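1. fold the following for me, if possible:
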Amino acid sequence: MLLLAAGPVASAEILEAGSTRPDKVVAEFRVGGTRLVLVAGDIAEAAPSFGQNTPGLDFRLAPDAGRLFADLTEGAIGQEMSLDICGDTLVTATIRERLDGAGHVAFESLGEAVFYATRLTGEITCD
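-> Model prediction:
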């Protein structure tokens, strides 16, 4: 298993399996045995949204994390990817194309979107 870690500083690291995860992990993208682990500093923007009559969460990753995310998705087209925020698996979907460091997650309520947006940005901790 490979662990990709993007940190709150300007340089991202690739960690071997079994390496210590960064402190304060807020999100994790999983594809097969590869995990992209993010801390709040890796999230450039996260905000609740309401589009097409569906509440959701729009997010944009910081540049280093966005590049890792784009590389991860480009190499995994056709595979399933899961997104965990604060340890909760929110969605599992098939990657159809390279994703350039931004995305949208649909929710049943706007309250859920607000709950997870505040955790991604670090306003409220995952504890």
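
2. can we go C-alpha only for contacts and neighbour counts from here?
-> Will do.

3. count of neighbours near Ser82?
-> 17 (other Cα atoms under 10 Å).

4. alongside the first, I'd like the structure of this one:
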Amino acid sequence: MPSLAQTMAAPVPKVFAIEKQNSKIIPTQIIVDNEAGLAPRVITIQDEFIPAASNGVDIPGLTTIDRLSITVDNGGWATIAAEALKELEILGQLQVAIDAAGGAGDATIVTISWGFE
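-> Below is the predicted model of the structure:
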């Protein structure tokens, strides 16, 4: 099961897993380390994909849906295990956004483990 840790920086979301044809990305653990953070941070798990064409839209554009938001106090950690994530499904690309960029000495690290279904 793959996992990846990245130091977050706003405003551009960081990609954790790319879409795999005919499968969903299922996060199995999310860890947010804001221990070195100088302020509380909001981390948003996003699903980015291009939906299928429909009667109303012949050529749909890229769609980003916020699937989960996590607030972590400065100096704190948050861990979300598989049981709490069992209903979270990512249809396209799994990416993470942070509400604000940290300055020097202010780092928020996000680690995500996932599988495919």
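
5. got a TM-score for the pair?
-> Superposed pair, TM-score by TM-score structural alignment, normalised by the length of structure 2: 0.28. Supporting alignment: 60 aligned residues with a Cα RMSD of 4.9 Å.

6. I'd say Leu68 of structure 2 and Ile30 touch.
-> No. At 10.9 Å, Leu68 of structure 2 does not count as touching Ile30 under the criterion of Cα atoms under 8 Å.

7. neighbour count: the two, which is higher?
-> The neighbour comparison of Leu68 of structure 2 against Ile30 (other Cα under 10 Å) goes to Ile30, with 22 against 13.

8. how about the contacts made by the residue lying closest to that one once chain neighbours are set aside?
-> Excluding the flanking residues, the one nearest Ile30 of structure 2 by Cα to Cα, 6 or more residues apart in numbering is Ile112, at 4.6 Å. Ile112 of structure 2 makes contact with 3-5, 16, 27-31, according to Cα atoms under 8 Å, 6 or more residues apart in numbering.

9. now, among those residues, which is nearest to Val96 of structure 2?
-> Among the contacts of Ile112 of structure 2, Phe16 lies closest to Val96 of structure 2 (Cα to Cα), at 7.3 Å.

10. okay, now that closest one: neighbour count?
-> Phe16 of structure 2: 20 surrounding residues under other Cα under 10 Å.

11. and Ala17 of structure 2, by the same measure?
-> For Ala17 of structure 2, the neighbour count with other Cα under 10 Å is 20.

12. same deal with Arg67 of structure 2?
-> 13.

13. tell me which residues in the host helix or strand of it are buried?
-> Here Arg67 of structure 2 sits within strand 63-72, counting by DSSP states H and E. By neighbour count on 16 or more other Cα atoms under 10 Å, the buried set for strand 63-72 of structure 2 is 71-72.

14. what is it packed up against?
-> Packing contacts for strand 63-72 of structure 2, counted by 3 or more Cα pairs under 8 Å, 6 or more residues apart in numbering; DSSP states H and E, involve strand 41-49.

15. relative to strand 63-72, how tilted is the strand it packs on?
-> Counting by axes from the mean of the first three to the mean of the last three Cα atoms, to 10 degrees, strand 41-49 of structure 2 lies at 160 degrees to strand 63-72.
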